[in-house]
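Q: How does the following fold in three dimensions:
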Amino acid sequence: MPVVSPTGSVSRSRSKAPDRRAAIARSRELAILSARSCDDFRGKDTLVLDVSHITPLFDYFVITTGTNPRQIRAIADGVEATMKEHGSPRQSVDGRDSGNWIVQDYGDVVLHVFTPEGRSQYDLEGLWGDAKRVDW
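A: A predicted model of the protein is given here:
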C-alpha cells in the first residue's frame, strides 16, 4: 500500500515478507487443524504438504484416505465444520458425487479425501514430490 509522507512524496511499503510469513503461519495452523479433523473421523495416512514454495496458488495440501464414500463425505464435512469454526469457509468443492474423492478449497489450504484406489490413481504425494511434509 502506498504511504504518503508529510512532504507529499509517495513511497511503497518496504516489504510484504512479514505479512506473507504471517499468512503462511495461519495457513499452516489451519492445515494442521484440518489434519486433526481428518484423524477424528478416522482418515488414514493423513498428511500435510507444504507447497507454499512450489506454487503461489495455495500453501498447504491436506491429503487423507477414507474407506468408503460415506466416510469420505463425513471426513470432508468434519473438516468443513472445523475450517468454518476457525474463520475459513469453504470456497469450492468438487467430487462429492464421485464416490472416489472429494477436494475442498479453503483458499490457502486444499483438502483431498480419497478412497485407497483414488489416492493411488491420483498420486498427489508423487505429483507434489518436492513439497515439504509437515509433522502435525
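
Q: CA only for contacts and neighbour counts going forward, please
A: OK.

Q: Which parts of the chain are helices?
A: Assigned by DSSP state H, the helices in the chain fall at 17-40, 69-85, 116-122, 124-127.

Q: Tell me which of the ones you listed lies nearest to residue 3.
A: The minimum distance between residue 3 and the helices of the chain falls on helix 17-40, with 16.4 Å, by CA to CA.

Q: For the comparison step, fold the sequence that follows:
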Amino acid sequence: MRSRSTSDPEAIREFAIEIARTLSESKCSDVILLDVRGRSQVCDYVVIASGTSQRQMRSSAQEIEDIGKARDQHPYRTNSDESTTWVVVDFVDIVTHLFEPDQRLYYDLELLHADGKRVDWSRPEGSRPAPRAPRAAATDSDA
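A: Predicted coordinates for the structure are as follows:
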C-alpha cells in the first residue's frame, strides 16, 4: 500500500533538491523541482527533467534510486513506457518524471502542476545569493 512517509519535511525537501541536482549532473536538461504540498494528494514534490536517450534516462533513474536507498527512502515504484520515452521514479513524497523532450511537451506536466511553487535547487544548501555591491554615490563630476 502506498503511504506517505513520516520523514521530516525538511529532509524530504533536501532529498528532492538532491534528486534535481543529480539529474542535472547526469546531463538531464530543463530540470525543474516543484513544491506541490497542499496542492497534490499524491506527493509533496515533483521533479521533471528531459533526457537525451533511453540509456541516459535509465541510468539517471537508477542513480536516484540508489541515492534514495542510501537515505533509506526506497522507491515505491519505478515505471517506464515500452520505448523508455518516459520514466517515473516514485518515492511517494517525491515523484520524478524523466522524459524525452517530445514526450515532455506532449504530456506537459508543468501545466498540470502549474500551481506548484518552483524550488531553486541550483544553489548549494544553506548558501545565500551573493550580496549586491553597494552603488557608488553620484558625485558632482558625474552630473
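
Q: Can you pull the TM-score for these?
A: Laid over one another, the chains give 0.80 as their TM-score (TM-score structural alignment, normalised by the length of structure 1), with 116 aligned residues with a CA RMSD of 1.5 Å.

Q: In JSON lines: the helices of structure 1, plus distance to residue 103 of structure 1.
A: Shown next, in JSON lines, are those (distance: least, CA to CA, whole Å):
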{"stretch": "helix 17-40", "distance to residue 103 of structure 1": "13"}
{"stretch": "helix 69-85", "distance to residue 103 of structure 1": "8"}
{"stretch": "helix 116-122", "distance to residue 103 of structure 1": "12"}
{"stretch": "helix 124-127", "distance to residue 103 of structure 1": "12"}
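
Q: what's the closest of these to residue 47 of structure 1?
A: The nearest among those, by CA to CA, is helix 17-40 at 7.0 Å.

Q: How about residue 109 of structure 1: what's its closest non-neighbour residue?
A: Spatial nearest neighbour of residue 109 of structure 1, excluding adjacent residues (CA to CA, 6 or more residues apart in numbering): residue 60 at 4.8 Å.

Q: what's the burial count for the aligned residue in structure 2 for that neighbour?
A: Mapped onto structure 2 by TM-score structural alignment, residue 60 of structure 1 lines up with residue 45. Residues contacting residue 45 of structure 2 under the criterion other CA atoms under 10 Å number 26.

Q: what's the answer for residue 28 of structure 2, then?
A: 23.

Q: Contacts only, for the aligned partner of it in structure 1.
A: In structure 1, the residue paired with residue 28 of structure 2 is residue 43, using TM-score structural alignment. By CA atoms under 8 Å, 6 or more residues apart in numbering, the contact set of residue 43 of structure 1 is 64, 65, 66, 75.

Q: Alright, I will stop here.
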